[in-house]
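Visitor: Please find the sequence and the predicted model below.
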Amino acid sequence: MTSIINENYAIHFGDECYRALNEFIAVKKPSTVFVLVDENTMEHCYAPFAAKLETVAPIEVIEIDAGEEFKNIDTCSGVWNALIELNCDRNSLFISLGGGVVTDLGGFVAATIKRGIDFIHVPTSLLAMVDASIGGKNGVDLGPLKNQVGVIQPPVMTLVDPKFLSTLPEQQLRNGSIEMFKHGLIADRAYWENMLELDFDFSSDTFESLIYQSIIIKNDVVLSDPFEKDARKSLNYGHTVGHAIESYCMSNPKQQEELLHGEAVAAGIIIESYLSQLNTGLSKKDLKQIEEFYEALELGLKFSASDVEQIIGFMAHDKKNVNGEVRFVLLNAIGSYQTDCVVDVQEIRNGFKLYLS
């Protein structure tokens, strides 16, 4: 897979990751290399990564707790303080080795400590490879509200080594694949259909190629609109509802235990596809295909009428909102979208009724 070289950052794949990383380190000569991990990536990923890291600089590992509930300012404070205690300076290098929580939080910490130091993302989950580590969005949650505090600052490079996927259970692979399906829905019908043909067979010879194509789709969208003024909003398809579901579950942890990001977004995709049929012309045939994709996930999330009202309430905090109006990305067809769509709240309720049926 050919490296993707942009003006301000690069994305490397496979063995090329380590050649590019070590070449960068040789030129930069960092004072210290900091590696952020959680307990999972410390156990499964750090040793093989460190074995390929070539540097004479001291290496300091900072470990955080795993899980979305720790993606917050308190965790950032702990990492910032650790960096200061370990003599971080402007010539330090910060490497985030982990899934979406580690890369989101790590990028935010690195972009703000000492007013910004160089950082590199090494995503180890499928979700982080195709979504969280691409595009420069870094940040944390504020209580149950998703991604409310952060910055847009790309890493100097992202290193995508599919070998790390062998450490993941199938549920985590499905979780990440939902963002890949989303990329097809907003940008490329042929890619969407290729994902359907994959049929969640993550051992398929075509799987790595689909990861690569998914990264290209996201990278192209980001390059066209780095600061999310227009086209980049399309990457939030399924997320207006999905993030609200996540926020609701974070504030009611016994309601939907261990809900994964992709699972919430998949529910959001179903509901926002229904809204697309009502408002932007998505055909019944396309909606049916999307429904069949969701049914194959066998997630079975359940919400009462009271739950739905609380979820709708969380949508008021969505970052795309303007003047208090909830703005959706909706599909005209698979592969084509509209941004800044305002939807009647009763249609949202009806979308949940369809989903729950």
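Guide: Happy to help now that I have it.
Visitor: going forward, measure contacts and count neighbours with C-alpha atoms only.
Guide: Noted.
Visitor: Surely W80 and I113 touch.
Guide: Yes: with contacts counted by Cα atoms under 8 Å, W80 reaches I113, the gap being 6.7 Å.
Visitor: how near is A296 to I290?
Guide: 10 Å (Cα to Cα, to the nearest Å).
Visitor: Between these two, which has more neighbouring residues?
Guide: Per other Cα atoms under 10 Å, whichever of A296 and I290 has more neighbours is I290, with 21 against 10.
Visitor: these two touch, right, that one and I270?
Guide: Yes: applying Cα under 8 Å, one finds I290 in contact with I270, separated by 6.9 Å.
Visitor: Tell me which residues of stretch 28-40 come out buried.
Guide: By 16 or more other Cα atoms under 10 Å, the buried positions in stretch 28-40 come out as 30-38, 40.
Visitor: Of the residues you listed, which belong to helices?
Guide: Taking DSSP state H as the definition of helices, these contribute N40.
Visitor: Just send the buried residues of stretch 28-40 back as JSON lines, with distance to G143 too.
Guide: Formatted as JSON lines, these follow (distance: Cα to Cα, whole Å):
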{"residue": "P30", "distance to G143": "35"}
{"residue": "S31", "distance to G143": "35"}
{"residue": "T32", "distance to G143": "32"}
{"residue": "V33", "distance to G143": "31"}
{"residue": "F34", "distance to G143": "27"}
{"residue": "V35", "distance to G143": "26"}
{"residue": "L36", "distance to G143": "22"}
{"residue": "V37", "distance to G143": "22"}
{"residue": "D38", "distance to G143": "20"}
{"residue": "N40", "distance to G143": "23"}
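Visitor: here comes the other one, which I'd like you to weigh against the first:
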Amino acid sequence: MNFASQLMYFDQLPDIETISAQVYHSQPREFVLIYAEELLEFSAAQNWIQAFQLKYQVKSGEKLKSVENFPRHIQNLLQLLKGVNPKQLTFVCLGGGSVGDFGGFVASIYKRGVDLIHIPSTWLAAIDSAHGGKTALNVGSVKNQIGSFYPAQAVILVKDLFSTLGDEPVRSSLGELIKIGIVNSPDLLEFMLHNEQPPEEYLWQLLPQAIAAKMKIVVSDPYEKSGLRQQLNLGHTFGHVLETICGWPHGWSIAQGIYFSLHWSFNKGFMAEEEYTKLLNFLTRFFTQKCGPQGEPLPLLIPDNVLKIFASDKKQTAHAKYNFIFICEVGKVCIREVTEQEFLQELKRQGWF
């Protein structure tokens, strides 16, 4: 399975004929569009969506990924696609991360797997989740417990889609961008460090570099067997806790998780003070610690609730032990095993309780 999807960059949404020509060399295909309903608010996207004969509208968000709702969606899609040859079928997913996770999982299991194209409509999905082949559903309130590795044939990146976004989605996406920079792209972080422009002015410019940095790791460990790909989970262990309990956006929660990892890494002696201070000051430019994106105060975190989410983490190595990603320096992280109690003690030391 080829995890390096074909990347295509456009200023505007390409028509179906262009997609067919560039991905399939105009061989006969049936395209079914899974799209986020909020995109109908934009006239350019609205007209483009209407051009698809086969289309399925969804409401983006974590409820879309609920395993409890999934059978209903599958029944609807089976009805929509009755009589369509699966060997000529391609699912096209237009939306943010939840639409990509949902649509990617559908493509991976529909008739034992059909082709997939992602068209991310958020910076967060364009930078991270559309690449690398991870798909997922949630079980109850626990994120990403069911899923598959299923890379898209192509990822289409459209500049116009991102111009419709406000400031908050831009800022939230920086959590994943900074993570990629810390893990595997010091040059990317240096560019951001010395650039005084607002991020929306340079995100499009940085997209190829960010994607390449992530994919360099993914293709070396596509199924997370060696542990190398786990490095991309920097900030996610505690970030997912905050996302679940506080309802904060994914990117913002990941940034808080990076703060947590940064402080713990320095306290355990993995980082030099100069490197720690440099990264801390850099993060502070974009994210305020221990509050929500609108300045919302941190809600009361109850240790038992935190531990329940932490215990569902996919990085568990043994009973009550988990792989945690620590930062050594920009461009170098390390994975160490920690216990549940060590995790709770560090949260308390940092003042999260």
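Guide: That came through fine. Note that the structure is a prediction, hence the values are computed from the model and not measured.
Visitor: Got a TM-score for the two of them?
Guide: The TM-score (TM-score structural alignment, normalised by the length of the second structure) is 0.86; 337 aligned residues with a Cα RMSD of 2.6 Å.
Visitor: any idea which of the buried residues of stretch 28-40 of the first structure is closest to F227 of the first structure?
Guide: L36 (25.8 Å; Cα to Cα).
Visitor: Counterpart of that closest one over in the second structure?
Guide: Mapped onto the second structure by TM-score structural alignment, L36 of the first structure lines up with I34.
Visitor: which residues sit in contact with its match?
Guide: 55-58, 91-94, 99, 103 (Cα atoms under 8 Å, 6 or more residues apart in numbering).
Visitor: Which PyMOL command selects the buried ones in those residues?
Guide: One line in PyMOL is enough to select the buried ones among those; burial here means 16+ other Cα under 10 Å:
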select buried, resi 55+56+58+91+92+93+94+99+103
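Visitor: Of the contacts of I34 of the second structure, which is the nearest to Y150 of the second structure?
Guide: Closest approach between the contacts of I34 of the second structure and Y150 of the second structure, by Cα to Cα: G103, at 10.6 Å.
Visitor: and the closest one, which of the three is it?
Guide: helix (DSSP: H, G, I helix; E, B strand; the rest coil).
Visitor: And it, how far from H131 of the second structure?
Guide: For G103 of the second structure, the distance to H131 of the second structure - Cα to Cα - is 14 Å.
Visitor: cool, A4 of the second structure as well?
Guide: For A4 of the second structure, the distance to H131 of the second structure equals 8 Å [Cα to Cα].
Visitor: Give me the common contacts of these two.
Guide: Contacts common to A4 of the second structure and H131, judged by Cα under 8 Å, 6+ apart, are 151, 215.
Visitor: Name the residue in these two with the higher neighbour count.
Guide: When A4 of the second structure and H131 are compared for neighbours, H131 comes out ahead with 26 against 20, by other Cα under 10 Å.
Visitor: The aligned residue in the first structure for that one in helix, strand or coil?
Guide: The alignment partner of H131 of the second structure in the first structure, by TM-score structural alignment, is I134. Following three-state DSSP, the label given to I134 of the first structure is coil.
Visitor: Quick check: the closest residue to I134 of the first structure other than its chain neighbours vs F328 of the first structure, distance?
Guide: Excluding the flanking residues, the one nearest I134 of the first structure by Cα to Cα, 6 or more residues apart in numbering is N219, at 6.7 Å. Distance of N219 of the first structure to F328 of the first structure, given as Cα to Cα: 21 Å.
Visitor: Please apply the same query to S357 of the first structure.
Guide: For S357 of the first structure relative to F328 of the first structure (Cα to Cα), the value is 22 Å.
Visitor: between these two, who's got more neighbours?
Guide: F328 (26 against 7).
Visitor: Cheers, nothing more for now.
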